[in-house]
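A.B. asks: predicted coordinates and the sequence they were generated for:
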Amino acid sequence: MTVAARIAELGITLPEPAKPVASYVSFVQSGNLVHISGQLSNDASGGIKGTVGVDVTPEQAAAAARLCAINLIAQIKAAVDGDLERVVRIVKLGGFVQAGPGFSAIPAVINGCSDLMVEVFGDAGKHARSAVGVYQLPLGFAVEVDAIVEVR
C-alpha cells in the first residue's frame, strides 16, 4: 500500500503546509536528510492551545501531537515535491509539550505523533526521539514537534 493510500485509509486530509511565522524556513535539505522546522498543534479550527495538565488533558495533548504529525507530513510532502514514496525513514522527532507544574507524562503525549508516523510510513516511520516539557511554546500551542527525515 502506498503512503498516500495509508493516509486516505486513516481519513486524513493533509493541510497546506504552514508558512513560517518568524525568520526561518519550513524545511532544509542537506544531502539525503530533510530537517523539518517545528510544527505546532494547529489545524483549520485553530488547533489545540494551552498548558497540558492545567487546561489541556493528556488525551487532548496526544491529539495535539497527532496534529503536529499531520502538519509534519504536509511539510515532508512539500519537501519531496509531492512524492511521499521518496521517504526512506523518519530518522528523529523532537517533541515539545507546554507542560504545567507536576505534569510529567511528556513521552505519552508525544506518542500521538510517533504512533501516526508508524501508521503512515510503516517500519520506515520508526524513529529516534526526544520528548521535552517546556514552560511555553509559540503562539500558546500545547505541542510542537520537529523532524529529521531521510529521503531518496
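C.D. replies: That came through, no problem.
A.B. asks: C-alpha only now, for contacts and for neighbours.
C.D. replies: Will do.
A.B. asks: helices or strands next to the longest helix seen in the chain in the packing?
C.D. replies: Looking across the chain with DSSP state H, the single longest helix is helix 58-79. Helices and strands in packing contact with helix 58-79 are listed as strand 27-30, strand 33-40, helix 106-121, strand 143-151; criterion 3 or more Cα pairs under 8 Å, 6 or more residues apart in numbering; DSSP states H and E.
A.B. asks: residues of the first one that come out buried?
C.D. replies: Burial within strand 27-30, assessed by neighbour count using 16 or more other Cα atoms under 10 Å, is assigned to residue 27.
A.B. asks: try it against this one:
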Amino acid sequence: MNAAILARLAAAGLALPRPTVPAANYVPFTRAGALLFVAGQTPIRNGEPLYRGVVGEDVTVEEAQAAARACALNILAQVGIAVGDEPHRVRCLRLTGFVRCRDDFTHQARVMDGASDLMVLALGEDGRHARTSVGTNALPRGVPVEVEGLFELV
C-alpha cells in the first residue's frame, strides 16, 4: 500500500485492519487491468461485527456512519493486499453502500458519508468518487452497513 495513504490514516489515528476473509463462495477482490473491484465489506474486526442492528431503530445515524467508516477501512485493507508493494496510485471511482434500515428511514446518504469521508481522508483528491446509497431490510450477520468499492490503479 502507498506510504502516503498509510501516513494520512496514521495522522488521523487510524490504521488498516487485518483483511477479512470471505464468508462464502467469492473472492475479496478481482482485478481487470487497471480496475480493482472490492467485494462488499462489513464492519467486522477479528471476525466479529462492531455494530449490529437497524439504522433508525436501534442504531443511530452516527453509529451507522462509524460502521460505514469501518467498512471503508476494510475495503482499503483489501486494496492493500491487491496492490501489495506495487507503486500504484490508488483512485476510488465508486462506492456502493447498503444500509439496513427502517422502511421510513431516508438518510442513507448521510450514513454513507462515513465511508466517503474516510476515502477522501486516506486518498486525498483520489478519494473523491461516485456513489450509490441503498436502504435494505437485512445484511449479513445483522450488521447495519455494507460497502463495496471500485478503484483504478494508476
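C.D. replies: Yes, it's here. Keep in mind that what you see is a predicted model, and the values were worked out from it rather than measured.
A.B. asks: so after superposing, what's the score?
C.D. replies: Structural agreement between the two chains, given as a TM-score (TM-score structural alignment, normalised by the length of structure 1), stands at 0.94; 151 aligned residues with a Cα RMSD of 1.4 Å.
A.B. asks: could you find the closest non-adjacent residue to the counterpart of residue 52 of structure 1 in structure 2?
C.D. replies: The pairwise alignment with structure 2 assigns residue 52 of structure 1 to residue 55, based on TM-score structural alignment. Counting by Cα to Cα, 6 or more residues apart in numbering, residue 55 of structure 2 lies nearest to residue 101, which is 4.5 Å off, once chain neighbours are set aside.
A.B. asks: which part of structure 2 lines up with the biggest strand by length in structure 1?
C.D. replies: Ranked by residue count under DSSP state E, the longest strand found in structure 1 is strand 87-98. The aligned range for strand 87-98 of structure 1 in structure 2 is 89-100, by TM-score structural alignment.
A.B. asks: so what touches the longest helix of structure 1?
C.D. replies: 12, 14-18, 26-27, 29, 34, 36, 39-43, 47-48, 52, 83-84, 105, 108-114, 116-117, 142-147, 149 (Cα atoms under 8 Å, 6 or more residues apart in numbering).
A.B. asks: same question for stretch 114-127 of structure 1.
C.D. replies: 3, 6-7, 66, 69, 87-93.
A.B. asks: so which of those wins on neighbours?
C.D. replies: Ranked by neighbour count (other Cα atoms under 10 Å), these have residue 69 at the top, with 28 neighbours.
A.B. asks: need the counterpart of that residue in structure 2.
C.D. replies: In the superposition onto structure 2, residue 69 of structure 1 corresponds to residue 72 when matched by TM-score structural alignment.
A.B. asks: against residue 56 of structure 2, how distant is its match?
C.D. replies: Shown here: residue 72 of structure 2 relative to residue 56 of structure 2, a distance of 21 Å by Cα to Cα, to the nearest Å.
A.B. asks: for residue 97 of structure 2, same thing?
C.D. replies: Using Cα to Cα, one obtains 16 Å as the distance from residue 97 of structure 2 to residue 56 of structure 2.
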